[in-house]
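[1] missing the sequence, but the structure's below:
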């Protein structure tokens, strides 16, 4: 009878130790995952901030493809539209400019915009609003 009680006691102790060790390992793994997630979040945040800074500074770099006085910041789905020649009074052409840094690539919407522009599927629409006349 005592042997059975000791056996049950050992099993219960082993079971409880297993639970404690398992919870410790789970907590340790969760802390490691949390630390990695925070590191990744900081890395992504820096990449976004660097991209935004690059978008704002790019027009003033020497190799920028347009005159900074002739561009308009749009942001989405393209960063800038350049009205080339506008500062001289006559627009010669229009450029859509997307700023990228590092190994970043065009988003799906940016890719379709590029495709539409390259296929010259562009329209000019004059839309008039007149609230005063009946």
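    Thanks, I have it. This one's a predicted model, so the numbers in the text were calculated from it and none came from an experiment.

[2] Could you use CA atoms for every contact and neighbour count after this?
    Fine.

[3] Looks to me like residue 50 is in a strand.
    No - assessed with DSSP: H, G, I helix; E, B strand; the rest coil, residue 50 is helix; it does not lie in a strand.

[4] Second structure follows, compare the two:
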């Protein structure tokens, strides 16, 4: 009978130990699950951050590549356009100088004087034939279909149309007395 009591006691001890073992095992599993979930959440956040940074880097890189491709493509167009504009300007300037020699130019080319800016030509009509000027004509030459006067050219045109034109003579003396006056600030 003692044997049965010892066996029963041992059996009860094994049951208590098994109960404690299963409780501790449940706690360990729960703690392990919590640690795993916490680790998994951090890993997900790290992966999301990495993805975000990688997407940003890739989009920046793609934008740089697209910009560089656009720049290289457009650089040729810009250079071509600049050459065309430069040729157009040069052609216009040459035309301004040569216009007096065209057959349909209404004045004697010898009477024309090229200024370039703010007006292209001043015509002293009649100067070369009889040394008698009938008219002084200001001429602005425009090439191209949509060539308009600049602000300065319009201002000159309006001034001439309003009759605000003058003529005067400046006498410059290079003798010593004039230089002395100039040095004293009296001229």
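    Received, thanks. Here the structure is a predicted model, which means the values were calculated and not measured.

[5] name the element the alignment partner in structure 2 of residue 126 of structure 1 belongs to?
    Using TM-score structural alignment, the partner of residue 126 of structure 1 in structure 2 is residue 169. Of the helices and strands defined by DSSP states H and E, none includes residue 169 of structure 2.

[6] the helices in structure 1, which residues?
    Per DSSP state H, structure 1 carries helices over the ranges 2-57, 108-118.

[7] Tell me how far the residue nearest the centre of structure 2 lies from residue 58 of structure 2.
    Taking CA atoms, centre = their mean, the centroid of structure 2 lies closest to residue 71, which sits 11.7 Å from it. Going from residue 71 of structure 2 to residue 58 of structure 2 by CA to CA, to the nearest Å gives 19 Å.

[8] Kindly report the same for residue 139 of structure 2.
    To residue 58 of structure 2, residue 139 of structure 2 is 60 Å away according to CA to CA.

[9] quick one: which of these two has more around it?
    Set residue 139 of structure 2 next to residue 58 and count neighbours by other CA atoms under 10 Å: residue 139 wins out with 18 against 12.

[10] how about the nearest residue to the counterpart of the more buried one in structure 1, chain neighbours excluded?
    Using TM-score structural alignment, the equivalent of residue 139 of structure 2 in structure 1 is residue 97. Nearest non-adjacent residue to residue 97 of structure 1, counting by CA to CA, 6 or more residues apart in numbering: residue 80, 5.0 Å away.

[11] Please give me every residue in contact with the one you found.
    By CA atoms under 8 Å, 6 or more residues apart in numbering, the contact set of residue 80 of structure 1 is 71-74, 96-98.

[12] Alright, calling it a day.
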